[in-house]
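# please work out how this folds:
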Amino acid sequence: MPIRAVLWDLDDTLFDHAGAEGAGLALHLAAERLPAAGALERWRESTRLHWARFAAGEIDFDEQRRERVRAFLGAALSDAEAEAWFAGYRAHYRASWRLSPDVLAVLDELAGDFRHAILSNAALRHQDHKLRTLGVRGRFEAVVCAADIGVHKPDPAAFLAACDALRLPPEEVVHVGNEPDIDAAGAVAAGLGAVWLDRDGAGGRPELLRITGLGSLPALLRGGTRFGAVSAIG
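Take a look at the predicted model:
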């Protein structure tokens, strides 16, 4: 069957989350007069730990934010204190939001030939706001988020929910994302096509169809590619 739609991951695929995270944390630490040495690594480790708890259903979305702050600061903060600290970080993080540089040109090039949707492991209220702030919400028919549907990538049910939102069978949809397991391998397991966006050139997953920049995607989608075949492009 022909590919009719592209299902996009958002953070670190279209949106430069890593850049905004680093810039936002540095600004917030400066405002709080806290040391920056090693802070970004500790913040990311705290995020990985408590996001995994959220994905497992142990805590809700807002609690994972509070727990990230407590772990990062090593302090037994009240909910209000943790929320206030996170709000300060979030303001600096949001001021640093940017699309990745290759995004708009590729969305423009694909606009006439493919339908588009987002599948994110975050919450709709946050991702919808992010897309609107970045000026691209209208480019996507649907935004499907794990926190709202109750299932996370790489669970095949998450990908199938997004296909249902598009009213397309999975074999007519290609998922593009930056995580080899959560995005690409998960999409393949659900019966979708999959492209791993390996911006850092990490490699090491020969079973996945891989690109190192979005500029390679239009030719890939239009070239009769057998998705799931071994390839490295970029």
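
# could you use CA atoms for every contact and neighbour count after this?
Noted.

# now do the strands in this protein.
Using DSSP state E, the strands of the chain run over 5-8, 115-120, 142-145, 173-177, 193-197, 209-211, 231-233.

# what's the third one packed up against?
Helices and strands touching strand 142-145, as assessed by 3 or more CA pairs under 8 Å, 6 or more residues apart in numbering; DSSP states H and E, comprise strand 115-120, helix 124-133, helix 156-166.

# could you redo the last one with a cut-off of 7 Å?
With contacts defined as 3 or more CA pairs under 7 Å, 6 or more residues apart in numbering; DSSP states H and E, the packing partners of strand 142-145 are strand 115-120.

# next: the second one.
Counting contacts by 3+ CA pairs under 7 Å, 6+ apart, strand 115-120 packs against strand 5-8, strand 142-145.

# tell me which of these lies nearest to residue 57.
When those are compared by CA to CA, strand 142-145 sits nearest residue 57, at 14.6 Å.

# the structure of the following sequence is requested for comparison with the preceding one:
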Amino acid sequence: MPFGAPADPWIPPNLRLVCLDIDDTLVDFTAACRTALAVLLGRSDLWPLWERITERHTAMVVSGDLDYAAAHLRRTQCFLGELGVVVDTEHASGFETRRKELVRRSWRLFSDVLPCLDWLRAAGVLLAAVTNASGAHQRAKLTDLGLARFFDHVAIAGEIGVAKPDPVMFHSVCATLGCTPEEVAHVGDKLHTDAVGARDAGLAGIWLDRGSCGEREVPEGVHVIDGLDELPQLLVSEFARIGVPAQR
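Next up is the predicted model:
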């Protein structure tokens, strides 16, 4: 290029696929689970312990050391054990059955979900739900809440053998739907698991920071929105064209 010649302008890529996390992105999962634990145990301060134990057992599912059913039982036994309650498999199974039923009754969509999904469908993009949680559990949730009809693909970490933020998780979704990473945006509520992981895999990483007070540190190359109502404007500003003709 001759000295002083203007640099080629940046041309934003086309958007062909939007990936969305499920829990606490589309569904107010934390509220439902916290409510269920509080009802079962009569106290509301145990959610951080449940989260830590859940993360540990989810990692064992992804690594192939446990299947989901076994992990859920062992998680319950471990959790109750931390509270000084030792239970056998039968009692752990009963606790887990009651907990799941309470959670299922409490599932609610965030108010911005359906308008956003309707807009994405109208824009012609492909949609994928990408989750680290149990496949059967998540598919039932999508069906119960009327969301299954929106998605072209549901990617489950335990079925793929890797979990977000591993790039393989994101790349497998791209490959399944015939897209390159630069044609894909991923939205999720977890900064590092969702947004940074997607960014590092070559996708547009979007952090959905619900309830933010506005004071936050956002890593370079990560986009941030406070609600899904802000997603359409972000996508239009970051991509040259929203959607391509796609077979449904």
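
# any idea which of the helices and strands packed on strand 115-120 of structure 1 gets closest to residue 194 of structure 1?
Closest approach to residue 194 of structure 1 among these is made by strand 5-8 (9.3 Å; CA to CA).

# the helices and strands packed on strand 115-120 of structure 1: which one's closest to residue 90 of structure 1?
Counting by CA to CA, residue 90 of structure 1 lies closest to strand 142-145 out of those; the figure is 19.7 Å.

# thought residue 163 of structure 2 was touching residue 170?
No. At 8.8 Å, residue 163 of structure 2 and residue 170 do not qualify as touching, with contact defined as CA atoms under 7 Å.

# circling back: save the helices and strands packed on strand 115-120 of structure 1 as TSV, and put in mean neighbour count too.
Formatted as TSV, these follow (neighbours: other CA atoms under 10 Å):
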stretch	mean neighbour count
strand 5-8	23
strand 142-145	23
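
# for residue 32 of structure 1, see how far away the most centrally placed residue in structure 1 is.
Among the residues of structure 1, the one closest to the centroid is residue 11, at 2.9 Å (CA atoms, centre = their mean). From residue 11 of structure 1 across to residue 32 of structure 1, the span is 26 Å (CA to CA, to the nearest Å).

# ditto for residue 72 of structure 1
Distance from residue 72 of structure 1 to residue 32 of structure 1, by CA to CA: 14 Å.

# so for these two, which residue has more residues nearby?
residue 72 (18 against 12; other CA atoms under 10 Å).

# residue contacts, the equivalent of residue 48 of structure 1 over in structure 2?
Under the alignment by TM-score structural alignment, residue 48 of structure 1 pairs with residue 55 in structure 2. By CA atoms under 7 Å, 6 or more residues apart in numbering, the contact set of residue 55 of structure 2 is empty.

# what does residue 107 of structure 2 align to in structure 1?
Using TM-score structural alignment, residue 107 of structure 2 lines up with residue 97 in structure 1.

# roughly how far apart are the closest residue to its match other than its chain neighbours and residue 90 of structure 1?
For residue 97 of structure 1, ignoring the flanking residues on the chain, the nearest one in space by CA to CA, 6 or more residues apart in numbering is residue 20 at 5.5 Å. For residue 20 of structure 1, the distance to residue 90 of structure 1 equals 10 Å [CA to CA].
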